[in-house]
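Undergrad: coordinates only, sequence not included:
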């Protein structure tokens, strides 16, 4: 069975807005969601900036007694999933056994872990919360979303570091394509801006120590020196096209390709020849071409991983050039992380939504903060100002610690 798969709902919690409309308006207008950390004192930390979610109220989505029983990463997931389900209108039009959840997290409940470890050290084991384990484990976001919507189909929590959101959507696409479900709530979530996590990423030399928020995350710029942590969640409703048409669903775009590879090279550094990243993009493009996409027919938009680290941006540029070949001259590349920071396990999901909305509106969000070109990064990165585009194809690329590479391909849906 090879069914067509479309996107019928989207939901976002992000540093630039906690609903889809605000998120998208912020991106196309180049609004930066990175600022000095406000959630805790950074006096003892080298890193002072992050992309924090500051406009999210969990009580908009869950009851007060549920808030104290859930980690913030699960709250973000619920917020995004509830938005996406409402947007899609699918709830009363699907057999619960044919509705699934693929919601991942790179880290899981580190807020809870940090809090309970402090209790253990200062007050002893008797004071550990009975909710500690179910709040912390990284699969609980997927399970909680499934419970909320009575989704009795496949429920999987993907954990592939920074590629988590992309892999969640890609694997959900395959599940629907091959007939194991009719719809999936797919995406990623992360709530890991804590003193422990920031210190850990800092000491593995991953984060920027730049204190000017406007210059902290500058993907593909020669001055880049590390990524900025972000947080939030993204959720998309993936649905069998026939099912969507029967119920008269609004369709954002069609999923037409997915690539999934591993560098098998290093736990944090990308392969210097970008072999795995190039293969993931090539796999997604090959599948899209099998489904009728003609690469030469229009411009291509790539929402890049674009973390603002020296190695990633150089390697990703090479991967894109290897995979696109002659089509690179019609390709626009931008990194929305320049505005959101790196949302880790949620990044691929919110960036997939950005890619889909770019197709819908014919607008590519910019890479902000870009001013000094790097000879090793020589593509069109849509610097600082949005760009109109006539495109039928968008790619979203994610590259994670452990060598995980993922790429999603989306086609503009025209009713054909």
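TA: Looks like it came in fine. Here the structure is a predicted model, which means the values were calculated and not measured. Residues are numbered from 1 along each chain as shown.

Undergrad: CA only for contacts and neighbour counts going forward, please
TA: Will do.

Undergrad: neighbouring contacts of stretch 75-85?
TA: The set of residues external to stretch 75-85 that reach it, using C-alpha atoms under 8 Å, 6 or more residues apart in numbering, is 9-13, 19, 58, 61, 67, 91, 103, 141, 144-145, 185, 188-191, 232-237.

Undergrad: take the one below as the second:
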């Protein structure tokens, strides 16, 4: 059986840069920053008081009271993004298409907002009872389950949880299923919402957080900044998409996953390099075909140096011709949802010929001596783009996209 070709026919998002794809891509083109002062309960008790929060979301206007009782904020984001993606794709799931199509989403923390609120209720307020829907609201698979229910997706549906690589791992699984002929269509991506008191307080303990800005690859960087939101895509078999005259945003051509098998938090150059080289091999593309890499680029010294070193190792002399940027400088680090929002930058590069910048870049770092597209977006013809995700636990996943 020959492999099917897999294309993206729909995209949706909610993040600190915008409530949809158009707003997000416009912000990326303009190099706008979505990071600002956190608006959370007890913010004055936090050492880190900035984040890339989704502003003016208005969930009460989007969902009814029964839904609000069931949907944590990460599920709300996932549903809004899925609605946008599936509307763009123009798909209705019934009959055979419904039976075979599914959803794979990435998520790391589950319903952190729900967890935070209910711990308060029990520990701080001393109440002995919580809402009967707390468990279905906070479980990691809640978003995937609600997307499958809303759109009648009866095929393979599950959630991948591998920290900051969750979305890329999820999209890799969805890609593999469509490529192998298991499903004609898969809804995939990721969602996260950890910007609550407990979520930020936990990350503070790692001492990798910046108190002022996310400046990937810049010598004066001071750490990562958390974000929240979702990115959701329609991955579809090419023949299926063409038969119905769907607009194609990009082609997914390969992926690879690797494990550092080394340290729970320190990244490994070799692990990252294996994932990058593996994605090229899986896609059947040569190094010199790659024009853009959306870096994991967290703005921590450990990540930035390791990632640049891995890219230099894999690409050799071609590394000097590559553009590599970190959009986390704008939308923050969405943990389990980050790869999904970053895939939008890869689509923009191959489809529109616009490469999103690394904003906040102030000072060259000799250990990150690549073209990091500093501060301003760039017009360039990009045939192939890679999206990197390197997670705590040493779990790596890289996706390859090609201009269609």
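TA: On my side now, so go ahead. Everything numeric in this text was worked out from a predicted model, so none of it was measured.

Undergrad: Next, the TM-score between them, please.
TA: Here the superposed chains carry a TM-score of 0.97, computed using TM-score structural alignment, normalised by the length of structure 2; 402 aligned residues with a C-alpha RMSD of 1.4 Å.

Undergrad: before we move on, the earlier item: which ones among the contacts of stretch 75-85 of structure 1 lie within helices?
TA: 67, 141, 144, 145 (DSSP state H).

Undergrad: how many neighbours does residue 294 of structure 1 have?
TA: Residues contacting residue 294 of structure 1 under the criterion other C-alpha atoms under 10 Å number 13.

Undergrad: Residue 172 of structure 1: which of the ones in helices among the contacts of stretch 75-85 of structure 1 is nearest?
TA: Distance to residue 172 of structure 1 across these (C-alpha to C-alpha) is lowest for residue 145, with 15.0 Å.

Undergrad: can you pull the contacts of that closest one?
TA: When contacts are counted by C-alpha under 8 Å, 6+ apart, residue 145 of structure 1 is found next to 77, 78, 81, 101.

Undergrad: one more time with 7 Å, if that's ok
TA: Counting by C-alpha atoms under 7 Å, 6 or more residues apart in numbering, residue 145 of structure 1 touches residue 78.

Undergrad: hmm, back to that, would you reformat the ones in helices among the contacts of stretch 75-85 of structure 1 as CSV and include distance to residue 223 of structure 1?
TA: Formatted as CSV, those follow (distance: C-alpha to C-alpha, whole Å):
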residue, distance to residue 223 of structure 1
67, 41
141, 37
144, 42
145, 41
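
Undergrad: neighbour-wise, which of these leads?
TA: Using other C-alpha under 10 Å as the neighbour criterion, residue 141 leads these with 33 neighbours.

Undergrad: Over in structure 2, tell me which residue corresponds to it.
TA: Using TM-score structural alignment, the equivalent of residue 141 of structure 1 in structure 2 is residue 143.

Undergrad: do the same with residue 358 of structure 1
TA: Residue 358 of structure 1 maps onto residue 349 in structure 2, by TM-score structural alignment.

Undergrad: number of nearby residues for that match?
TA: Here the number of neighbours of residue 349 of structure 2 (other C-alpha under 10 Å) works out to 29.

Undergrad: what's the answer for residue 130 of structure 1, then?
TA: 10.

Undergrad: What lines up with it in structure 2?
TA: In structure 2, residue 130 of structure 1 lands on residue 132 (TM-score structural alignment).

Undergrad: Report the secondary structure state of its match.
TA: coil (DSSP: H, G, I helix; E, B strand; the rest coil).

Undergrad: before we move on, back to that, how about the nearest residue to the match of residue 141 of structure 1, chain neighbours excluded?
TA: Excluding its sequence neighbours, the residue lying closest to residue 143 of structure 2 (C-alpha to C-alpha, 6 or more residues apart in numbering) is residue 75, at 4.4 Å.

Undergrad: Can you show me the helices along the stretch 301-416 of structure 1?
TA: 310-324, 337-340, 347-361 (DSSP state H, counting those that start in this stretch).

Undergrad: Looking at these, which is nearest to residue 215 of structure 1?
TA: Set against residue 215 of structure 1 and scored by C-alpha to C-alpha, these come closest in helix 337-340, at 9.1 Å.

Undergrad: Mean per-residue distance, that closest one versus structure 2.
TA: For helix 337-340 of structure 1, the mean deviation from structure 2 after alignment is 0.4 Å (mean C-alpha distance after the TM-score superposition for structure 1).

Undergrad: contacting residues around that helix?
TA: 14-16, 31-34, 51, 217-219, 230, 306-307, 367-368.

Undergrad: burial of residue 124 of structure 2, as a residue count?
TA: 10.

Undergrad: need the strands for structure 1, in chain order.
TA: 5-13, 35-36, 49-50, 99-104, 155-156, 183-190, 232-240, 253-262, 299-303, 331-334, 363-364, 387-388, 391-400, 404-412 (DSSP state E).

Undergrad: Please tabulate the ones you listed in CSV and include mean neighbour count as additional columns.
TA: Converted to CSV, the strands of structure 1 look like this (neighbours: other C-alpha atoms under 10 Å):
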stretch, mean neighbour count
strand 5-13, 29
strand 35-36, 17
strand 49-50, 28
strand 99-104, 32
strand 155-156, 20
strand 183-190, 35
strand 232-240, 32
strand 253-262, 25
strand 299-303, 25
strand 331-334, 24
strand 363-364, 23
strand 387-388, 13
strand 391-400, 27
strand 404-412, 29
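
Undergrad: Quick one: closest of those to residue 175 of structure 1.
TA: With C-alpha to C-alpha as the criterion, residue 175 of structure 1 lies closest to strand 183-190 of the strands of structure 1, at 8.5 Å.

Undergrad: Residue 184 of structure 2 maps to what in structure 1?
TA: The alignment partner of residue 184 of structure 2 in structure 1, by TM-score structural alignment, is residue 182.

Undergrad: hmm, I was thinking of residue 314 of structure 2
TA: Match for residue 314 of structure 2 (TM-score structural alignment): residue 323.

Undergrad: Please give me every residue in contact with that match.
TA: So residue 323 of structure 1 contacts 278, 281, 282 (C-alpha under 7 Å, 6+ apart).

Undergrad: Then residue 53 of structure 1?
TA: When contacts are counted by C-alpha under 7 Å, 6+ apart, residue 53 of structure 1 touches 14, 15, 231, 232.

Undergrad: out of those, who's nearest residue 165 of structure 1?
TA: The closest of these, once distances to residue 165 of structure 1 are taken by C-alpha to C-alpha, is residue 232, at 11.5 Å.

Undergrad: For the closest one, what is the corresponding residue in structure 2?
TA: Match for residue 232 of structure 1 (TM-score structural alignment): residue 229.

Undergrad: How about residue 385 of structure 1?
TA: Checking TM-score structural alignment: residue 385 of structure 1 goes with residue 376.
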